[in-house]
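could you look at this predicted model? Sequence included:
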Amino acid sequence: MTATDGRVWFVTGASRGLGRAIAEAALAAGHRVVAASRTKGTLGDEHPGRLVHIPLDVTSRDAVFDAVERAAAVFGGLDVVVNNAGVMLYGMVEEATEEQIRAHFDVNFFGAVWVAQAVLPHLKGGGRLLQVTSMGSGGGMASVGFYGAGKAALDALSEALAMEVERFGVHVTNLQMGGYATELFTSGTTTTTPDPAYRELRTELEEMWGDDAGPAPETAAPVVLRVAALADPPRRLVVGSASFDMVRELARMRAEEYTRWEDLSRQAPG
């Protein structure tokens, strides 16, 4: 894949944040883009003949399959799919309602599954499926546990999917994104009703995270384009320098804990 070969990209959640940044970068590189999102947003129309917007709510499996068929028909196929649509459920596990939890997973997990199922027939023979997960999908964090759980489920499923479809020439990569200023924590967030019992913990978390929203998503888009261009891309990639350091440190701490309790683990024969 080169910068001018005009591959066809299908990007979900393309109206804002990371999805929009990736769509714009792909267009700037000479590719064609089908941008899917619930609302069109402000993604420009300055690419006549190379950018098409399709309304899509990924929580509807039927709507996803219909949108993918329409997307494939626009430019005669699909080459790169960025499974990016996502939301945030912010709050402690005890606080979340059943409705909030199911709505969250309908977008972040099931919606991504519907997209993957729908696009696979169009990617066989050399296509790329880029699954947007999270650098935090390897473990849980207080107050964003449901977000991490959904991304962890997508991570695991996508690794299985990669094994299943590699024989058909489809490359699947989990993009374990770091923290970017994507509006996820603003317009993309549903918040639980706070339980006063967690007030102290909430304050500690707010102080730990601070006010920095992170770098602009446009800074991550070039990495995504490079992954899509690799002949043999990784199955998982942490996207973000600071996030890479954090993931590596968490992996080290987890390995130390396993080792500390190795004797107890080995008391069971399984």
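Ah, there it is.

CA only for contacts and neighbour counts going forward, please
OK.

show me what contacts residue 158?
By CA atoms under 8 Å, 6 or more residues apart in numbering, residue 158 lies in contact with 131, 172-174.

would JSON lines of the residues you listed with neighbour count be doable?
As requested, the contacts of residue 158 are arranged in JSON lines below (neighbours: other CA atoms under 10 Å):
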{"residue": "131", "neighbour count": "26"}
{"residue": "172", "neighbour count": "27"}
{"residue": "173", "neighbour count": "25"}
{"residue": "174", "neighbour count": "26"}
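
restricted to helices, list those residues.
Among the contacts of residue 158, no residue falls in helices (DSSP state H).

select from the residues you listed every entry located in strands.
Among these, the ones falling in strands (DSSP state E) are 131, 172-174.

of those, which is the nearest to residue 251?
Minimum distance to residue 251 across these is 17.1 Å, recorded for residue 174 (CA to CA).

which residues in the stretch 151-270 of the chain form strands?
171-177, 189-191, 236-239 (DSSP state E, counting those that start in this stretch).

okay, those in TSV with distance to residue 13 next?
Listed next are the strands of the stretch 151-270 of the chain as TSV, based on distance: least, CA to CA, whole Å:
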stretch	distance to residue 13
strand 171-177	15
strand 189-191	14
strand 236-239	18
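
out of these, nearest to residue 142?
The nearest among these, by CA to CA, is strand 189-191 at 13.6 Å.

can you pull the buried residues of that closest one?
Within strand 189-191, the residues that count as buried by 16 or more other CA atoms under 10 Å are 190-191.

same check on stretch 181-193?
For stretch 181-193, burial by neighbour count (16+ other CA under 10 Å) applies to 181-182, 184, 190-192.

give me the neighbour count for residue 98.
9 (other CA atoms under 10 Å).

ok, now residue 125?
15.

likewise residue 45?
Neighbours of residue 45 (other CA under 10 Å): 11.

for residue 77, see how far away it is.
Going from residue 45 to residue 77 by CA to CA, to the nearest Å gives 21 Å.

and the helices in this protein, which stretches?
So, for the chain - with DSSP H - the helices run 17-28, 61-75, 98-105, 112-123, 145-165, 199-209, 221-229, 241-260, 262-265.

one more to weigh against that first structure:
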Amino acid sequence: MESKKVWFVTGASKGLGLSLVKKLLSDGYRVAATSRNLSDLSKAVDHHSDQFLPLAVNIKNEESVHEAIEKVISTFGKIDVVVNNAGYGLLGGLEELTDEEARENFDINVFGSLNVIRKVLPYLREQQSGNILNISSVGGFTGSAPGGGIYCATKFAVNGFSEALYSEVKPFGIKVTIVMPGYFRTNFLSEGSLAVPKNQMDAYQNVRDMVNLHQNDMDQQQAGDPEKAAAAMIQVVSDPNPPLNLFLGEDAYNAANSKIAAVQKDLESWKTLTTSTAFE
């Protein structure tokens, strides 16, 4: 039965992860969900039944991740769907951001997901089935906005390892989908989900404008409905042939098409030079 599938969702106390967990539970799925703070998660979800397993997990710590997955297996007997959703936004110019700030964004957004993937794959391979949804961003496909360099770099990394993972696990019946949302009306642009550099530079007015736009003008004005995003992810998992690339939101659709057109233009405009580099 589709409703009996077991979902494992990281970063579930807010944002798209929270919307997804609530939707899954209301639809009768069994859900294991993680957050750094267990009380925040339990308060946000507010669901008390054998269907729901809240877990406090530090996704940067491999042992913490391993213990969580073992707990899910011992509780529900299996894991069918893994959603690597934990992450946070970072807006700042490349010159402004310290090495520590940049690495922390990679530690959560990239290496945290890799920790989960490494620890869960033995179970998925053994059962010869499963879906992995890696929550990226349209910023993992096009990174042209000033101030988005490091965040987009983390999401480009997610896209890159997910494409390789897609090919690696296909022989085991495991399916991989990169979910690339545009702007959805969650608390993603709020304090605690969107970080900025400690040392901001007035010289980068375009970056300051972008930060102000996101923190003040766009917050809670996003066009995307998180409940519809959650339903879309559930629909994709129920499909026997889910896509590798799933863009969510008309803004994401338009931004992706613009990037594709720009790359195509450069390819054709510089084709002669591009193809002139072989030995005669």
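Right, received. Where do you want to start? The structure displayed is predicted, hence computed values, not measured ones.

and the TM-score between them?
Here the superposed chains carry a TM-score of 0.93, computed using TM-score structural alignment, normalised by the length of structure 1; 268 aligned residues with a CA RMSD of 1.9 Å.

for residue 88 of structure 1, find the nearest of the strands of the stretch 151-270 of structure 1.
strand 189-191 (4.5 Å).

now the closest one on structure 2. Mean distance?
Aligned to structure 2 and superposed, strand 189-191 of structure 1 gives a mean residue distance of 1.5 Å (mean CA distance after the TM-score superposition for structure 1).

pull up the aligned stretch in structure 2 for that strand.
Taken onto structure 2 by TM-score structural alignment, strand 189-191 of structure 1 occupies residues 194-196 there.

now stretch 10-30 of structure 1
Taking TM-score structural alignment, stretch 10-30 of structure 1 hits residues 8-28 over in structure 2.

buried stuff in the matching stretch?
Applying 16+ other CA under 10 Å to stretch 8-28 of structure 2 flags 8-25 as buried.

go on, stretch 200-208 of structure 1?
Here stretch 200-208 of structure 1 shows residue 202 as buried, counting by 16+ other CA under 10 Å.

winner for burial among the helices of structure 1?
Counting by mean count of other CA atoms under 10 Å, helix 17-28 has the highest mean neighbour count of these, with a mean of 23.

so what touches it?
Here helix 17-28 of structure 1 makes contact (CA under 8 Å, 6+ apart) with 9, 11-14, 32-33, 35, 43, 47, 50-51, 82, 84-85, 181-184, 217-218, 220-222, 224-225.

swap in stretch 170-178 of structure 2?
By CA under 8 Å, 6+ apart, the residues outside stretch 170-178 of structure 2 that reach it are 124-125, 128-136, 159, 162, 165-166, 169, 242-246.

which residue numbers in structure 1 does that stretch align to?
The aligned range for stretch 170-178 of structure 2 is 166-174, by TM-score structural alignment.

for residue 140 of structure 1, which of the strands of the stretch 151-270 of structure 1 is the nearest?
strand 171-177 (14.3 Å).

comparing the closest one with structure 2, how large is the average distance?
Looks like 0.8 Å for strand 171-177 of structure 1 (mean CA distance after the TM-score superposition for structure 1).

next, the angle helix 17-28 makes with that strand.
130 degrees (axes from the mean of the first three to the mean of the last three CA atoms, to 10 degrees).

next, the angle from strand 171-177 of structure 1 to helix 145-165.
160 degrees.

and strand 171-177 of structure 1 with helix 221-229, angle?
Between strand 171-177 of structure 1 and helix 221-229, the angle comes out at 160 degrees (the same axes, to 10 degrees).

measure the residue sitting nearest the centre point of structure 1 to residue 12 of structure 1 for me?
Among the residues of structure 1, the one closest to the centroid is residue 132, at 1.9 Å (CA atoms, centre = their mean). Plainly put, residue 132 of structure 1 is 10 Å away from residue 12 of structure 1 if you go by CA to CA.

which neighbours do the two have in common?
With CA under 8 Å, 6+ apart as the test, residue 132 of structure 1 and residue 12 both reach 82-84.

give the aligned equivalent of residue 144 of structure 1 in structure 2.
By TM-score structural alignment, residue 144 of structure 1 lines up with residue 148.

need the contact list for the aligned partner of residue 222 of structure 1 in structure 2.
Counting by TM-score structural alignment, residue 222 of structure 1 corresponds to residue 231 in structure 2. Shown in contact with residue 231 of structure 2 (CA under 8 Å, 6+ apart): 20, 23.

any idea how far residue 199 of structure 2 is from residue 231 of structure 2?
Here residue 231 of structure 2 is placed at a distance of 40 Å from residue 199 of structure 2 (CA to CA).

what's the answer for residue 251 of structure 2, then?
Distance from residue 251 of structure 2 to residue 199 of structure 2, by CA to CA: 31 Å.

ok, now residue 258 of structure 2?
Residue 258 of structure 2 is 33 Å from residue 199 of structure 2, by CA to CA.

show me the shared contacts of residue 132 and residue 12 of structure 1 that map onto strands.
Those of those mapping onto strands are 82-83, per DSSP E.

as TSV, the shared contacts of residue 132 and residue 12 of structure 1 with neighbour count and distance to residue 69 of structure 1 would be great.
Listed next are these as TSV, based on neighbours: other CA atoms under 10 Å; distance: CA to CA, whole Å:
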residue	neighbour count	distance to residue 69 of structure 1
82	27	16
83	26	16
84	26	18
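
TSV for the shared contacts of residue 132 and residue 12 of structure 1, including distance to residue 264 of structure 1?
As requested, those are arranged in TSV below (distance: CA to CA, whole Å):
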residue	distance to residue 264 of structure 1
82	43
83	41
84	41
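
what's the closest of the shared contacts of residue 132 and residue 12 of structure 1 to residue 95 of structure 1?
The closest of these to residue 95 of structure 1 turns out to be residue 84 (CA to CA; 26.6 Å).

need the contact list for that closest one.
Counted by CA under 8 Å, 6+ apart, residue 84 of structure 1 has contacts 11-14, 18-19, 112, 131-132.

JSON lines for those, including distance to residue 263 of structure 1?
Below are those laid out as JSON lines (distance: CA to CA, whole Å):
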{"residue": "11", "distance to residue 263 of structure 1": "48"}
{"residue": "12", "distance to residue 263 of structure 1": "47"}
{"residue": "13", "distance to residue 263 of structure 1": "47"}
{"residue": "14", "distance to residue 263 of structure 1": "49"}
{"residue": "18", "distance to residue 263 of structure 1": "44"}
{"residue": "19", "distance to residue 263 of structure 1": "46"}
{"residue": "112", "distance to residue 263 of structure 1": "40"}
{"residue": "131", "distance to residue 263 of structure 1": "37"}
{"residue": "132", "distance to residue 263 of structure 1": "37"}
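
right, I'll call it a day here.
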